[in-house]
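Trainee: What follows is a predicted protein model with its sequence.
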Amino acid sequence: MVEIKRRKTDRRTLYTIRVIKDAFIKLVKEEP
């Protein structure tokens, strides 16, 4: 996560956040 702050690549940051949110939502939906 530190490399994201060093590199100012908004595309990669947004993509990473999107993937993390997607995985988090899947985990929440699987939980009863």
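Mentor: Cool, the structure landed.

Trainee: From now on I want contacts and neighbour counts done on CA atoms only, so please keep to that.
Mentor: Will do.

Trainee: for the helix or strand harbouring I20, the distance to its chain's centre please.
Mentor: Under the criterion of DSSP states H and E, I20 resides in helix 10-30. Centroid separation for helix 10-30 versus its chain: 4 Å, with C-alpha atoms, centre = their mean, to the nearest Å.

Trainee: Relative to V19, how far out is I25?
Mentor: Note on I25: its distance to V19, by C-alpha to C-alpha, to the nearest Å, is 10 Å.

Trainee: now K29
Mentor: Distance of K29 to V19, computed by C-alpha to C-alpha: 15 Å.

Trainee: Use this one as the comparison:
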Amino acid sequence: SGSVLKGAEGAEGAEGAEGAEGAEGAHRKMC
């Protein structure tokens, strides 16, 4: 549950590209 939120925060961080990819990866694993 927290992985998605952390991914969103990561996207807003300095490395937005990696954060976005991490968020998608976490979402895929959850679904």
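Mentor: Arrived safely, thanks for sending. It should be emphasised that the depicted structure is a prediction, and the values quoted were computed from it without experimental measurement.

Trainee: Could you get me the TM-score between them?
Mentor: Overall, the chain-to-chain superposition scores 0.53 on the TM-score scale (TM-score structural alignment, normalised by the length of structure 2); 21 aligned residues with a C-alpha RMSD of 1.7 Å.

Trainee: more neighbours, K29 and V19 of structure 1?
Mentor: V19 (12 against 9; other C-alpha atoms under 10 Å).

Trainee: which residue lines up with the more buried one in structure 2?
Mentor: Structural correspondence for V19 of structure 1 with respect to structure 2 (TM-score structural alignment): G22.

Trainee: burial of the spatially closest residue to its match that is not a sequence neighbour, as a residue count?
Mentor: In this structure, G22 of structure 2 finds its nearest non-sequential neighbour in G7, 5.9 Å apart by C-alpha to C-alpha, 6 or more residues apart in numbering. Other residues near G7 of structure 2 number 22, with proximity taken as other C-alpha under 10 Å.

Trainee: tell me the contacts of G7 of structure 2?
Mentor: By C-alpha atoms under 8 Å, 6 or more residues apart in numbering, the contact set of G7 of structure 2 is 19-20, 22-23, 26.

Trainee: switch the cut-off to 7 Å
Mentor: Residues in contact with G7 of structure 2 (C-alpha atoms under 7 Å, 6 or more residues apart in numbering) are 19-20, 22-23.

Trainee: How about the secondary structure of it?
Mentor: helix (DSSP: H, G, I helix; E, B strand; the rest coil).
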